[in-house]
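J.: Structure of the sequence below:
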Amino acid sequence: DKESRSILFVLSYRHSDVLTSHAKEALFCEKQSDNDQERIRTHDIEVRNLDRCDVVNMISGIIKLSGRTLLSKIAYEKTQGNAFFLVQFLQLLKAEDLLTFKPDEGKWVLEGTLDEVARIDVSRSVLKSIDNRVHKLPCHVKSMLIVAAHLGFSFDRKVLKKAMSRENDSDGAPAASVETEDIDDAIELSAQASLLFSSDDDSSTFCFMHDRIQQCLFRMVDDGERRDKLCLTIGNRLRGMSEDDSSLRFLVADLLNKGRKQITDGCELMELVAINQSAAKTSEARAAYSTAAHYLRAAIELLDPETKWSKNYHLTHDLYASLARATSKCGHFMECDAVVEVVLDNAKDVYDKQDAILARIYILETQGRHQECISLGLSALAELGD
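T.: Here you go, the predicted structure:
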């Protein structure tokens, strides 16, 4: 509608999804106007867990049996109103034959005592239930699910197939591979087991039924060398695709960063520095400064602390100057000030100090320290004049 001057966006994300939260904050902070009539007004609506009354109503709607109020009380205490755990709790009661449906009577019957119901450990039982479901599946399905869990809560079919392909693998790469036709079969079996679902019409993108399922699958690979090697292998397999897909750039960087302890070759380490730097530039272009700072820190950590300024001066300077700029924009003032000092101490000339000085001027201005801001600006101009 060309005549309309208003538009409503409804964005949703999990509270624990830090990167999405940072991206949202950066987006709205950057797009704000000084004109109050043109400002973007935002309202956060927190979707909380179900309260006690909601749990009673939910259980009453699902199972109409006597004693449901006491059952609802136990269910609430066990799940704290988490809808996913609540459904899993009822399924556990059914699986343990504590809750059964009588077809001839057309109703549910609580076979166990309330004490037996109260002894169920929902959190542990849910994870055990997921684990049992996965281990009942064929090996190629389990392998596919574990790799998919390392791609995130949602993933693309083509990306998954590339992540499972051994093409161009090094000799030491883990054998986490499945034939293409087997991947399609594995996805279908996973959907039938209520572990995955298609999130689009053409079945090219899939999501886990719940983040707990993804977390459970992710933890099936022990922390340490095995996890590092798998992340490194998947990241290397996806590198070619990330050149044409900016969203994959972040996934590849994250995977390779997780597996960086397994990288011993100096050239490969420098390639990872470049990958992190590229991800940071993409984030900065999208005004996602917290994310940019995250990848810049990762890049700097890969450099030799003793020789980085002497052997890789220009790269090191660019990374620190970019980090100063990113941290100033996302309000990490103390970190920004420390990074600025590093740049000023190591810069070869006044021109290499400019980005750091501008970052410090920005944080001084943001903090309302206008006199210090002016003094620093005049001092920098005087140094340039010399």
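J.: hey, let's count contacts and neighbours off CA atoms from now on
T.: Noted.
J.: S204: neighbour count?
T.: S204 is flanked by 13 other residues according to other CA atoms under 10 Å.
J.: Quick one: residues contacting the residue nearest to it when sequence neighbours are not counted.
T.: Ranked by CA to CA, 6 or more residues apart in numbering and with sequence neighbours excluded, the top spatial neighbour of S204 is R157, at 5.2 Å. By CA atoms under 8 Å, 6 or more residues apart in numbering, R157 lies in contact with 204-206.
J.: and which of those residues is nearest K107?
T.: For the contacts of R157, the residue nearest K107 by CA to CA is F206; the value is 35.5 Å.
J.: who's in contact with the strand or helix carrying the closest one?
T.: Under the criterion of DSSP states H and E, F206 resides in strand 205-208. Residues outside strand 205-208 that contact it (CA under 8 Å, 6+ apart) are 153-157, 195-200, 214.
J.: going on from the lengthiest helix in the chain, what's the next piece of helix or strand?
T.: Criterion DSSP state H: the longest helix present in the chain is helix 266-285. Per DSSP H and E, the first helix or strand lying C-terminal to helix 266-285 is helix 289-301.
J.: Tell me how far that next one lies from the chain's centre.
T.: 15 Å (CA atoms, centre = their mean, to the nearest Å).
J.: Now do that helix: which elements does it pack against?
T.: helix 18-30, helix 266-285, helix 313-329 (3 or more CA pairs under 8 Å, 6 or more residues apart in numbering; DSSP states H and E).
J.: can you pull the contacts of D211?
T.: F153.
J.: if I look at it, how far off is Q88?
T.: 14 Å (CA to CA, to the nearest Å).
J.: next up, for comparison:
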Amino acid sequence: MPTTMLSLEGLNPRDLNIMVSDALCTFPRISESLSDIIYQKTKGNPFFVLSFMRSLVDRGLLEFSINLRRWVWDEDEVSSMDITGNVLHLLSTKMNGLSSNLQSVLKVAACFGIKIEKSVVETLTTDPEHSDIRDKLNEVVNKGFMVKCGTTSNFKFVHDKVREAAYSLIPDTDKDQYHYKLGMSLYLMTKLKGDVADNVLFTIADQFKHGRGNLVDENPELGIEFAEFYELAGTKAVACSDHATSCSYLTSALSLLPPDHWKSHYDLSLRLSITLAKSCYSCGDVEKAQSILQGMTRQCHSIEDKLPAHALLAESK
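T.: Below is the predicted model of the structure:
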């Protein structure tokens, strides 16, 4: 099927001036000096323009004059305003002014990307720590940082820069741990139900990728549990014909096993190795697949266990 690539650029100076003049209910010739500065700061990105203008109002650099009966501004002050090449700094500053509860829900949402699925929200609400997340997300929507996606009840950031600003609220040193805690929360809540729901399976696996190393080192049994979870996610990815994702999950699973895993967890090692090798072949990574299979032939206890590896090696020649 043919595809068309669209390049979305910002407004040109003339159209931007029309937008600004409409917003300020003034003539374009009067607003032109302000719109020129805004264009230099935002490159005409409409979302950046609106955020920048709101910040000017908040800082008192753009205000309505009762005497003149129109909006007025200080060109020198506006020109000297630093927005670090975009509005990320402005958004971060605005978010820092929110309550700790709203900042927290923005951090949580940002960890899941541009959008947080309804299924994830529903699962998190069963955790006492996040029981009010839906209400807080609705508050964030009212603040203009996110929108609710139609009838799906998914919550989405209004712009990727808003998500970036929300994610920046988490210190870099804490990001991995933050992701890990969210993954663990989702995992434990689904585990209480008896199984991990398919619609949050990949989400949990992606969160677990962050910051699990140190904790697994401290608790080897947790490593085995995570390895089995990644096996489930990898197998599900194969069923979806997403072999690249399967390779990622199954590789993570093998990395969580102890050095003597062929002795201590033989069956799990066997399953992970053969499934990973097949996914590697499907991704075109023949070298990695053959390396895994050759390792299997040296570790397998019986001819029956070695046969699948030999068959795949023979097919690749």
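J.: ok so, going back, quick one: the contacts of R157 of the first structure as JSON lines, columns for distance to S242 of the first structure too.
T.: Converted to JSON lines, the contacts of R157 of the first structure look like this (distance: CA to CA, whole Å):
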{"residue": "S204", "distance to S242 of the first structure": "18"}
{"residue": "T205", "distance to S242 of the first structure": "17"}
{"residue": "F206", "distance to S242 of the first structure": "19"}
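J.: right, and out of those, which lies closest to D349 of the first structure?
T.: Of those, the one sitting nearest to D349 of the first structure (CA to CA) turns out to be T205, at 50.7 Å.
J.: What is the neighbour count of the closest one?
T.: Neighbours around T205 of the first structure, by other CA under 10 Å: 17.
J.: swap in S100 of the second structure?
T.: If we define neighbours as other CA under 10 Å, then S100 of the second structure has 11 of them.
J.: The first structure: which residue goes with that one?
T.: In the first structure, the residue paired with S100 of the second structure is C139, using TM-score structural alignment.
J.: got it, and F157 of the second structure?
T.: Checking TM-score structural alignment: F157 of the second structure goes with F208.
J.: and the gap between its match and Q215 of the first structure?
T.: Taken as CA to CA, the span from F208 of the first structure to Q215 of the first structure is 10 Å.
J.: of those two, who's got more company?
T.: Between F208 of the first structure and Q215, F208 has the larger neighbour count (other CA under 10 Å), namely 24 against 17.
J.: ok, which stretches of the stretch 101-250 of the second structure are helices?
T.: 118-125, 133-143, 160-167, 175-192, 198-208, 212-218, 220-239, 243-255 (DSSP state H, counting those that start in this stretch).
J.: for the ones you listed, which one sits closest to D267 of the second structure?
T.: helix 220-239 (11.2 Å).
J.: ok, back up a step: as a markdown table, the helices of the stretch 101-250 of the second structure with distance to C283 of the second structure would be great.
T.: Below are these laid out as a markdown table (distance: least, CA to CA, whole Å):
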| stretch | distance to C283 of the second structure |
| --- | --- |
| helix 118-125 | 29 |
| helix 133-143 | 39 |
| helix 160-167 | 30 |
| helix 175-192 | 27 |
| helix 198-208 | 19 |
| helix 212-218 | 26 |
| helix 220-239 | 11 |
| helix 243-255 | 6 |
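J.: Identify whichever of those helices lies nearest to R298 of the second structure.
T.: helix 243-255 (16.7 Å).
J.: which residue numbers in the first structure go with that closest one?
T.: Using TM-score structural alignment, helix 243-255 of the second structure pairs with 289-301 in the first structure.
J.: where exactly do the strands run in the stretch 51-200 of the first structure?
T.: 99-102, 107-110, 154-156, 196-198 (DSSP state E, counting those that start in this stretch).
J.: highest average neighbour count across those strands?
T.: With neighbours defined as mean count of other CA atoms under 10 Å, the strands of the stretch 51-200 of the first structure peak in mean count at strand 196-198, which reaches a mean of 20.
J.: Could you list every helix and strand in contact with it?
T.: So strand 196-198 of the first structure, by 3+ CA pairs under 8 Å, 6+ apart, packs with helix 180-192, strand 205-208.
J.: same thing but at 6 Å, please
T.: strand 205-208 (3 or more CA pairs under 6 Å, 6 or more residues apart in numbering; DSSP states H and E).
J.: counterpart of E228 of the second structure in the first structure?
T.: Match for E228 of the second structure (TM-score structural alignment): A274.
J.: count of neighbours near its match?
T.: Neighbours around A274 of the first structure, by other CA under 10 Å: 16.
J.: That one: what's it in contact with?
T.: For A274 of the first structure, the contact set (CA atoms under 6 Å, 6 or more residues apart in numbering) is empty.
J.: The closest residue to V158 of the second structure other than its chain neighbours: what's it in contact with?
T.: In this structure, V158 of the second structure finds its nearest non-sequential neighbour in M146, 5.0 Å apart by CA to CA, 6+ apart. M146 of the second structure makes contact with 156-158, according to CA under 6 Å, 6+ apart.
J.: residue nearest the centroid of the second structure?
T.: Nearest to the mean C-alpha position of the second structure, by CA atoms, centre = their mean, lies G113 at 2.3 Å.
J.: Can you find the partner of it in the first structure?
T.: G113 of the second structure maps onto G152 in the first structure, by TM-score structural alignment.
J.: I'd like the distance between that match and D202 of the first structure.
T.: Distance from G152 of the first structure to D202 of the first structure, by CA to CA: 20 Å.
J.: how close does Y178 of the second structure sit to Q207 of the second structure?
T.: The value you get for Y178 of the second structure to Q207 of the second structure, if CA to CA is used, is 9 Å.
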